[in-house]
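Q: Prediction below, plus the sequence it came from.
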Amino acid sequence: MAIHSHIGVLAFPFGSHAAPLLTLVRRLAAASSSRDIIFSFFNTEKSNCAIFSGQEFDNIKAYDVWDGTPEGEAFSGSHFEAMQLFLNATPGNFEKAMKEAESESGMKISCLLTDAFLWFACDMAEARRVPWVAFWTAASCSLSAHMYTDQIWSMLRSIDAAEREEKALAFVPGMSSIRFSDLPGEILPEKSESPLAIMIYKMVQKLPKSTAVVLNSFEEIDPLITNDLKSKFQNFLNIHLSILSGDPPILSGDSGQECLSWLKKQRHASVVYISFGTVTTPQPEELAALAEVLETGEFPFLWSMRDNAKKLLPEGFLNRTSKFGMIVSWAPQPKVLENPSVGVFITHCGWNSVLESISSGVPMICRPFFGDQSLNSRMVEAVWKIGVGLEGGVFTKNGTIEALHYIMSNETGKAIRENINKLKQKAENSVKLDGSSTKNFKALLELLKSSTGV
């Protein structure tokens, strides 16, 4: 009889954290069976509703945890206020749901697979005497930066403010082109008391105790950083989920199918694809500058934009550009980037977007906003050389035209396209039968299967 393992999956329900964790779980569930392993996925009701769709695997069950909003009240605060309420409710909200899952399944949880932000999972795992596997949803460069927080603080104390902007992190392996000004704000001393910074710093202290740290990436993108992080953890496993797993089906008649049909009619590498993720919208003056460039240059464009942001566009823009442009409230991004008509991706540089762009060989124009996005942008432009930033870091008419012409030109864009295609090939090699991502995935699956619920 097969050994049963019951994996408790704890999600962080903000930004784009929960979706890639579920992608990993779906991939693991598909590679096993309900006789070998079951997954209980713990997440807030709102986030579960957003990421679960269609037919799920028999060995995955979602459980809703309390989001911290007082009972009977409708939450109307900011994104960061919602995060604080949720963190105040942890870990008790997870403990309650885990007891329910154990009671329903008749099996004790044998391993915790959690978002790395949920540092308290280390203590929960130790109390239960089970392995803790932490999933880092961002790039290896940002994890490395956080792991060197103490050394970064020490360095900052030894330099004056004028040096700070351009001073490089030469002491961090693989990050000699990164400046202090590129770092996520939560690393810097002036933001160290924010709830998010405190959570991440606690994570940094706990991660070396984990059984494994898993990333949605591939080792070959940053060999120096990869090797350095391997020396810090028991198991450091890069698994390129974006091309290791299939995408959910696109329903006919929705905006996803509509924009894919539109892309088929466009010229090769002519379309500007624009998306700033699910959280951020540029300021109206930046949107106006970008819109003016698209309109006057008659660049074919596909813009994924939430409905409530469309009112910020210049009056009449939608009508005037309808012959060569398209705006949708949602786009199946991996499928869009795979389309040969897409020539450049204007992005906020969230890690999922960067990785999907690499996997499709599409150069980027970077407009980062917060978190790890500035660091990702710097890696894209200065280290991997697969895209460009904007003059002054924001959309202006002249800066945006310059960036678009640089990428779309056969002359200047050629080197960038060659670089990203080389990186794309490395990503594809990582998921071959003998590739690093495939080997790491198998190692993770064996680790989970070897944990036994009692």
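A: Everything's here; your move.

Q: C-alpha only now, for contacts and for neighbours.
A: OK.

Q: gap between residue 317 and residue 261?
A: 22 Å (CA to CA, to the nearest Å).

Q: got it, and residue 306?
A: Taking CA to CA, one finds residue 306 at 20 Å from residue 261.

Q: Give me the more crowded residue out of residue 317 and residue 261.
A: Neighbour totals were compared for residue 317 and residue 261, and residue 317 leads with 15 against 11 (other CA atoms under 10 Å).

Q: now the more buried one: how far from residue 122?
A: For residue 317 relative to residue 122 (CA to CA), the value is 51 Å.

Q: got it, and residue 367?
A: 35 Å.

Q: Residue 65 too?
A: In terms of CA to CA, residue 65 sits 19 Å off from residue 122.

Q: go on, residue 361?
A: 38 Å.

Q: now residue 344
A: Taking CA to CA, one finds residue 344 at 41 Å from residue 122.

Q: rewinding a little: settle it for me: which of residue 367 and residue 122 has more neighbours?
A: Set residue 367 next to residue 122 and count neighbours by other CA under 10 Å: residue 122 wins out with 25 against 21.

Q: Spit out the contact partners of residue 400.
A: 289-290, 293, 390-391 (CA atoms under 8 Å, 6 or more residues apart in numbering).

Q: Residue 331: which of those is nearest?
A: residue 290 (19.3 Å; CA to CA).

Q: so how many other residues sit close to the closest one?
A: 21.

Q: My guess is it contacts residue 394. True?
A: No - the pair residue 290 / residue 394 is not scored as a contact, 9.9 Å apart, by CA atoms under 8 Å.

Q: A further structure is provided below for comparison with the first:
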Amino acid sequence: MKVGRLFPGIMVSNDVHDDPLDFVAGFSVLRVGDLTKEIVFGDLKSFFSCLLHRMGEESARAMAVVLNTFDGLDSTTLTGLMSKFRSCLAVGSLNLISPLLSEDSHACLIWLDRFAHNPASIAYVGFGMVMRFTPVEVAALAEGLESSGAPFIWSLKAREGFPAGFLEQTAGKGLIVPWALQSMVLGHVAMGVHVTHDGWNSMMESIAGTVPMICYPTLADYKLNNRLVSHAWRIGVEVDGGVLTRDEVVNSIELVLRKDEGRVMRERACKLRELGKESVGNGSSVEIFNKLLGILLVPGG
């Protein structure tokens, strides 16, 4: 039986994939199988596995661990982490403090303005800079987007793997760009759903825009994040069975954009955004950031 390391001093076997992480304070909504494999399964002597293990050891000795989150979003988890570290500081959401300032080089916002009369109607597909699609995944996404009938923006570097006729048949209703000003796109009134890999910054930007998510996590901490989105905060849905298919894309977009479940998700996301704005306005994040400054500027913290 393979054995992996979760935290220093805690050992987990790979026959507990669906077991909750309730032996770690504040993590009961998460499962062992949501952890990145380099922590629990696989080659535990790999570079990344050893790096994560060392980070766990060093974090426990750090004067402070700083997180891009806020108390109203992650209260239970933060309480658990505070019991593990000398000081756990939630100073986010950082995108609400300092929005990204950059040029909309592919005119996504101008394109979105065409749909401003129909709020929460557009699908945005953005999977960050690391994840790479297989041809099968590209085809499934393309077919699902076209069949859903929803207008969409798709941030995708390489235009490869599209089904025959896809670009022609979605012309005018779909915009495919190599890069999008994501925080601004998600903040547009027409934006209705974010098809995402569940990177933490992408999640924070979706919350800031009150945009529910369709989650397709594959790497790193993405499965953990997906579990928070779909089961803890309930502001999104996960791809069923972890397999991206045309029907799964169509059904998920239909649920979020056109059914009551999607409306309720947007309402929950709106409440979270308001908590975030309060935190960075004159609330807990401001107080905690000042505490961080004291640690950084005063010798010995």
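A: Received the coordinates, thanks. Just so you know, these numbers come straight off a predicted model, no measurement behind them.

Q: Send over the TM-score of the superposed chains.
A: The TM-score (TM-score structural alignment, normalised by the length of structure 2) is 0.91; 293 aligned residues with a CA RMSD of 1.9 Å.

Q: could you pull out the helices for structure 2?
A: Along structure 2, the segments classed as helices by DSSP state H run 37-40, 47-61, 71-82, 94-97, 108-113, 135-148, 166-169, 182-186, 200-208, 222-227, 246-258, 260-282, 284-297.

Q: Find the residue closest to the counterpart of residue 198 of structure 2 in structure 1 in space, skipping its chain neighbours.
A: Residue 198 of structure 2 maps onto residue 349 in structure 1, with residues paired by TM-score structural alignment. Once flanking residues are discounted, residue 349 of structure 1 sits nearest to residue 373: 5.0 Å by CA to CA, 6 or more residues apart in numbering.

Q: where's residue 167 of structure 2 relative to residue 159 of structure 2, distance?
A: 10 Å.

Q: swap that for residue 229 of structure 2, please
A: For residue 229 of structure 2, the distance to residue 159 of structure 2 - CA to CA - is 29 Å.

Q: Settle it for me: which of the two has more neighbours?
A: residue 229 (23 against 11).

Q: Now which residue in structure 1 aligns to that one?
A: Using TM-score structural alignment, residue 229 of structure 2 sits opposite residue 380 in structure 1.

Q: Let me see the contact set for its match.
A: 364, 386-388.

Q: now the strands for structure 1?
A: 5-10, 37-44, 60-65, 111-115, 132-136, 212-215, 236-238, 271-275, 301-304, 325-328, 342-347, 364-366, 387-389 (DSSP state E).

Q: Which stretch of structure 2 lines up against the second one?
A: With the alignment judged by TM-score structural alignment, no segment of structure 2 is matched to strand 37-44 of structure 1.

Q: Could you list the buried residues of that strand?
A: By neighbour count on 16 or more other CA atoms under 10 Å, the buried set for strand 37-44 of structure 1 is 37-44.

Q: Make CSV out of the residues you listed and add distance to residue 432 of structure 1.
A: Below are the buried residues of strand 37-44 of structure 1 laid out as CSV (distance: CA to CA, whole Å):
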residue, distance to residue 432 of structure 1
37, 25
38, 26
39, 26
40, 29
41, 29
42, 31
43, 32
44, 35
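
Q: So what's the residue count around residue 300 of structure 2?
A: Neighbour tally, residue 300 of structure 2, other CA under 10 Å: 8.

Q: if I look at it, how far off is residue 60 of structure 2?
A: 17 Å.

Q: now residue 258 of structure 2
A: 46 Å.

Q: same deal with residue 190 of structure 2?
A: 44 Å.

Q: quick one: which of those two has more around it?
A: residue 190 (22 against 16).

Q: Contacts only, for that one.
A: 112-113, 115-122.

Q: can you pick the most crowded of those?
A: Most surrounded of the contacts of residue 190 of structure 2: other CA under 10 Å gives residue 122, at 26 neighbours.

Q: Tell me the counterpart of that residue in structure 1.
A: Using TM-score structural alignment, residue 122 of structure 2 sits opposite residue 271 in structure 1.

Q: Its match reaches residue 342, doesn't it?
A: Yes - using CA under 8 Å, residue 271 of structure 1 and residue 342 qualify as a contacting pair, with a distance of 4.5 Å.

Q: Where does stretch 132-142 of structure 1 end up in structure 2?
A: The aligned range for stretch 132-142 of structure 1 is empty, by TM-score structural alignment.

Q: Let's see the ChimeraX selection covering just the buried ones among the contacts of residue 380 of structure 1.
A: Per 16+ other CA under 10 Å, the buried members of the contacts of residue 380 of structure 1 correspond to this ChimeraX selection:
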select :364,386,387,388
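
Q: Turn the contacts of residue 380 of structure 1 into TSV, including distance to residue 415 of structure 1.
A: Formatted as TSV, the contacts of residue 380 of structure 1 follow (distance: CA to CA, whole Å):
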residue	distance to residue 415 of structure 1
364	13
386	8
387	10
388	12
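
Q: Grab the nearest non-local neighbour of the alignment partner in structure 1 of residue 207 of structure 2.
A: In structure 1, the residue matched to residue 207 of structure 2 (TM-score structural alignment) is residue 358. Nearest residue to residue 358 of structure 1, sequence neighbours excluded (CA to CA, 6+ apart): residue 424, at 5.5 Å.

Q: What distance do you get for the aligned partner of that neighbour in structure 2 to residue 249 of structure 2?
A: Alignment note (TM-score structural alignment): residue 424 of structure 1 maps to residue 273 of structure 2. The gap separating residue 273 of structure 2 from residue 249 of structure 2 is 26 Å, by CA to CA.
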